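Q: what would the 3D arrangement of this be:
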Amino acid sequence: MMTDLESRVSRKLMLRIIPFVMLLYFVSFLDRVNVGFAALTMNKAIGLSPTAFGFGGGLFFIGYFLFEVPSNLILHKVGARRWIARVMVSWGIVSLASAFVVGPNSFYALRFLLGVAEAGFFPGIILYLSLWFPTRQRAVAAAWFMAAAPISTAIGSPISGAIMKLPSIAGFADWQMLYILEALPAVVLGFFVLKYLTDTPSKAQWLAPEERDWLIAKLKTEADARQSHAGHTAGAMRALRDPRVLALALIYFGTSAGLYTLGLWAPLIIKQYGFGSFETGLLAGIPSIAAVVAMILWARHSDRTEERTWHVVIPCALACLGFVFAGNASTALMIVLALVIVNVGISAAKAPLWAMPSMFLSGAGAAAGIAMINSIGNLGGFVGPFAIGWLKNVTGGYSAGLYVVGATLALSAVVTLMLSRQSKQTPVAAGERHGH
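A: Predicted coordinates for the structure are as follows:
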């Protein structure tokens, strides 16, 4: 049971930090995947084939991969407040510039630059949460933060669909208006981050002195306990070579392949059943509502039981089955149901997965390791969408690509089990597995 002081601190952390970082991720994810709606008219306007669109959509993650670790190490040095602000303003500018692409090459260049600009945001926030939330609240805090992605799809899809129906303004096409209108919030919020975010608990004037002292002591006690384990990693270079980091990156690869396949291709897959842009947006948003509920409830169960492995394996297996079902769907109802299953599985796996790294990483090791997991894992966001586009060109349909993405999630489940089995042989693994 929580003490009164612990409950007060937990409530203040959740109310002060989580809604704001959710808003930031909402805007981030919207700018990442609105290309799926822009594609409804942009592809024809600038001459993009399905392969070219899948390739360009995935190039985001190549830029992300190359700059993720350096970006997070800089954040560790200069603090989250200044670096997250820089990230948001720069990605907002690049996203806005996407309205002016004129062909495949400029599309490729802007997608790559968007990845470069946004590198460090997601792992930076995951690192930031680990600096504030004690272990027992960490999966739930991460789940609420990451729930912004499906919420962004649920709310953003109808908004994007509605923008695509706007009449031409100042000579801009519908897909250009989409990029411009959805890029502006990132720039505005970037400046607001400088005012609102607090770098560390010791600087939190919004906590009472006894609350601040308790939180600092609690986090230090947990950090000292982790560092006493033989398998603990604090150095950046050691973290980058740690097999557990590479295993978690491979697990995350499958969930990313699934997530961004949905983000980039779901509107086009749904639209083939004869729906207009707005109706497509509404239908694309339905699975995300179920995903948010599943994500929060599953993370709470993971924190309460202090178990991580099966809380990753089960949803990854479910998402794999969902992609197989989607590949065999023959009606709009079946495809939406399949997308619900896929969304629930992918979303539920993420919070327990992201609760694992901070069990054996700290300091610069956490900054580097979390960034490495995210950067390698997010290459799935390149492979998944590209596989769908390339195999659609080859086969004329979506099924083969959906099966390939499903296979990456099956691999995620298998690697999670292998990591757990290996972990049982070391003292740190029990802590990693049970959340101590």
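Q: going forward, measure contacts and count neighbours with C-alpha atoms only.
A: OK.
Q: where along the stretch 201-350 of the chain do the helices fall?
A: Per DSSP state H, counting those that start in this stretch, the stretch 201-350 of the chain carries helices over the ranges 209-227, 236-241, 243-271, 277-305, 309-328, 332-354.
Q: which one of the ones you listed lies closest to residue 154?
A: Proximity to residue 154 (C-alpha to C-alpha) singles out helix 277-305 among those, at 3.7 Å.
Q: just checking, what packs against that closest one?
A: If contacts are counted by 3 or more C-alpha pairs under 8 Å, 6 or more residues apart in numbering; DSSP states H and E, helix 277-305 sits against helix 135-146, helix 148-163, helix 243-271, helix 332-354.
Q: can you redo those helices as a markdown table with distance to residue 408 and mean neighbour count?
A: Output for those, formatted as a markdown table (distance: least, C-alpha to C-alpha, whole Å; neighbours: other C-alpha atoms under 10 Å):
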| stretch | distance to residue 408 | mean neighbour count |
| --- | --- | --- |
| helix 135-146 | 21 | 24 |
| helix 148-163 | 20 | 24 |
| helix 243-271 | 5 | 24 |
| helix 332-354 | 12 | 24 |
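Q: next, the residue lying closest to residue 229 once chain neighbours are set aside: secondary structure please.
A: In space, and not counting its chain neighbours, residue 229 is closest to residue 428: 5.7 Å by C-alpha to C-alpha, 6 or more residues apart in numbering. Secondary structure, DSSP: H, G, I helix; E, B strand; the rest coil: residue 428 is helix.
Q: here's the other one to compare against:
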Amino acid sequence: MHPQGTTTQEVATLAKVTRRLVPFLIICYFVAYLDRVNVSFAALTMNHDLGLSQTAFGFGAGIFFIAYFIFEVPSNLLLERFGARKWIARIMLSWGILSGLMAFIPNIARATGLGNETTFYLLRVLLGAAEAGFFPGIIFYLTLWFPTEYRARIVGYFMAAIPLSTVIGAPISGLLLYLHGGLGLAGWQWLFLIEAVPAIILAGVVFFYLTDRPMDAAWLSADERGWLSEKLLTEQRQREAIRQYTVTEALFNPKVIGLSLVYFGAVATNYGLSFFLPQIVKAFGLNTFLTTVVSATPYLVGLIGMVWWGRRSDRVAERRFHTAIPLFVAAAGIAISTALNDPSLKMIALSVAGFGIFACLPVFWTLPTAFLSGAAAAAGIAVINSIGNLAGFAGPFAMGWIRDHTGSYTGGLLLLAGLGIVATGIVLALGRDEARERMPMVLPG
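A: Below is the predicted model:
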């Protein structure tokens, strides 16, 4: 479905751009996200082997995001300066190498004398620094190729890699955990090694395959390049006619800070649950492989919700309530799950939460790109993502700490639900800019 007033050239050009870029970027983000969260599946056997408590695991899983926070804005500004092709290739190569090194935590710990726990923390910090800038870089990159009224669905397609990485990656990770003994490595070590290889290979593909901007796209005709470049330039002028932000203004803009807090709540519900969901499911009495399969259920629901909800938001040209409603659904699903002891009912509630967690994300990312452009957009997106992803540290750490001190995940889950409710309230309080949401896209003449 295309917006009203679209021309044959618009449909053909954007279809070609979508086919060229979106599937490839989905694959890249699939690999990125799997390398980020595969530690949750490795934990099913790794924690015992390394002697990690739930608090230590939660801290190590989350400390990734501290480094991510520190390096996010500089990384995105460098991407805007040097181009997506070179910078994303650099990011993927470095994180692939570091993700593979997670397999050798015991060896590194013995060689350095740091101990398993400290080595685990150190590698997670380095992995966060390496991956910083990838996601906001892609969000910024998509603004260079797709007009505003297409962005929720396009970001939805791209971010579908998050639940997809679990739907597909969970059973694969579960099977890899059974690879014991080869070369003296445990299954969780093989998991890290094997799942690091695609990132290293894709780094080279990114360098030669991606195109930085429409005017550089030899795979578009001259007319298509000209039309798309002019359309995107017109949008930028429309935004800047209302208000043109500098990088510094974007960094400290109250709306950017507000959106950062919204994203903090959204990320908390996502990572706080995802890093511990396999261990919650394991308590149902399932074996390791079935645990990974059942853990994928909320992500399958989230995958469907993400794509459908993003397309719906584009169709009705509404963003605020399309962000707030799924945030509330996520919070409600998580909260209700704590009152249910039956495994089937608990998974239904967590699957409802999965819909909300993932459906809000593509629509949310249309909010900052509606009023920021150029370097200011690169900086603003990075600020929102970096502050929001601090919840990737806070959520898992709080979950692990509460679990160790109470013997239950209930308190941690209720904390995540509370953060989701707060995020819902902030979205509604930020108000709606209908002029920007319905910005006319048809070029004059």
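Q: give the contact list for residue 82 of the first structure.
A: Contact analysis of residue 82 of the first structure by C-alpha atoms under 8 Å, 6 or more residues apart in numbering lists 193, 194.
Q: tell me which residue of the second structure lines up with it.
A: By TM-score structural alignment, residue 82 of the first structure lines up with residue 86 in the second structure.
Q: how much space between the counterpart of residue 346 of the second structure in the first structure and residue 278 of the first structure?
A: Under the alignment (TM-score structural alignment), residue 346 of the second structure maps onto residue 335 of the first structure. Going from residue 335 of the first structure to residue 278 of the first structure by C-alpha to C-alpha, to the nearest Å gives 17 Å.
Q: all helices for the stretch 1-150 of the second structure, in order.
A: 8-50, 54-82, 84-101, 105-112, 116-131, 134-143.
Q: which other helices and strands does the fifth one contact?
A: Meaning helix 116-131 of the second structure. Helix 116-131 of the second structure packs on helix 54-82, helix 84-101, helix 105-112, going by 3+ C-alpha pairs under 8 Å, 6+ apart.
Q: of all those, which one is nearest residue 320 of the second structure?
A: Evaluated with C-alpha to C-alpha, these place helix 54-82 nearest to residue 320 of the second structure, the distance being 25.2 Å.
Q: buried residues in the closest one?
A: Across helix 54-82 of the second structure, burial judged by 16 or more other C-alpha atoms under 10 Å covers 54-80.
Q: what of stretch 226-233 of the second structure?
A: Of all the residues in stretch 226-233 of the second structure, those buried under the rule 16+ other C-alpha under 10 Å are 227, 228, 229, 231, 232.
Q: corresponding residues in the first structure for that stretch?
A: Mapping stretch 226-233 of the second structure onto the first structure (TM-score structural alignment) gives residues 213-220.
Q: and that stretch, how far out from the chain middle?
A: How far stretch 213-220 of the first structure lies from its chain's middle: 28 Å, per C-alpha atoms, centre = their mean, to the nearest Å.
Q: likewise for stretch 7-17 of the first structure?
A: That offset, for stretch 7-17 of the first structure, works out to 23 Å (C-alpha atoms, centre = their mean).
Q: show me the contact partners of that stretch.
A: Stretch 7-17 of the first structure is touched from outside by 132, 133, 141, 197, 207, 211, 215, with contacts defined as C-alpha under 8 Å, 6+ apart.
Q: show me what counts as buried in it.
A: Judged by neighbour count using 16+ other C-alpha under 10 Å, the buried positions of stretch 7-17 of the first structure are 9, 10, 13, 14, 17.
Q: work out for me the element residue 187 of the first structure sits within.
A: Here residue 187 of the first structure, judged by DSSP states H and E, is contained in helix 174-196.
Q: tell me the gap between that helix and the middle of its chain.
A: On C-alpha atoms, centre = their mean, the centre of helix 174-196 of the first structure falls 19 Å from the chain's centre.
Q: what of stretch 68-78 of the second structure?
A: With C-alpha atoms, centre = their mean, you get 15 Å for stretch 68-78 of the second structure.
Q: average offset of it relative to the first structure?
A: After superposition onto the first structure, stretch 68-78 of the second structure lies on average 0.2 Å away from the residues it aligns with, using mean C-alpha distance after the TM-score superposition for the first structure.
Q: what residues does that stretch touch?
A: 87, 125, 128-134, 136-137, 375, 378-379, 382-383, 385-387, 389-390.
Q: how close does residue 43 of the second structure get to residue 189 of the second structure?
A: Using C-alpha to C-alpha, we find residue 43 of the second structure at a distance of 11 Å from residue 189 of the second structure.
Q: so the helix holding residue 187 of the first structure matches what in the second structure?
A: Using TM-score structural alignment, helix 174-196 of the first structure lines up with residues 187-209 of the second structure.
Q: that stretch vs the first structure, average offset?
A: Following the fit onto the first structure, the mean deviation recorded for stretch 187-209 of the second structure is 0.5 Å by mean C-alpha distance after the TM-score superposition for the first structure.
Q: residues in contact with stretch 405-418 of the first structure?
A: Contacts with stretch 405-418 of the first structure, where a contact means C-alpha under 8 Å, 6+ apart, come from 247-248, 250-255, 257-258, 261, 309, 312-314, 316-317, 319-324, 384, 387.
Q: go on, stretch 148-165 of the second structure?
A: For stretch 148-165 of the second structure, contacts defined as C-alpha under 8 Å, 6+ apart pick out 3, 22-23, 25-27, 29-31, 33-34, 139, 142-143, 235, 299-300, 302-303, 306-307, 310-311, 313-314, 317, 358, 361-363, 365-366, 369-370, 441.
Q: what range in the first structure matches that stretch?
A: Taking TM-score structural alignment, stretch 148-165 of the second structure hits residues 135-152 over in the first structure.
Q: now do stretch 11-22 of the second structure
A: Matched against the first structure by TM-score structural alignment, stretch 11-22 of the second structure falls on residues 7-18.
Q: could you do stretch 319-332 of the second structure as well?
A: Using TM-score structural alignment, stretch 319-332 of the second structure lines up with residues 308-321 of the first structure.
Q: thinking again about what came up before, between residue 43 and residue 189 of the second structure, who's got more neighbours?
A: Here residue 43 of the second structure and residue 189 are compared on neighbour count by other C-alpha atoms under 10 Å; more neighbours surround residue 189, at 24 against 21.
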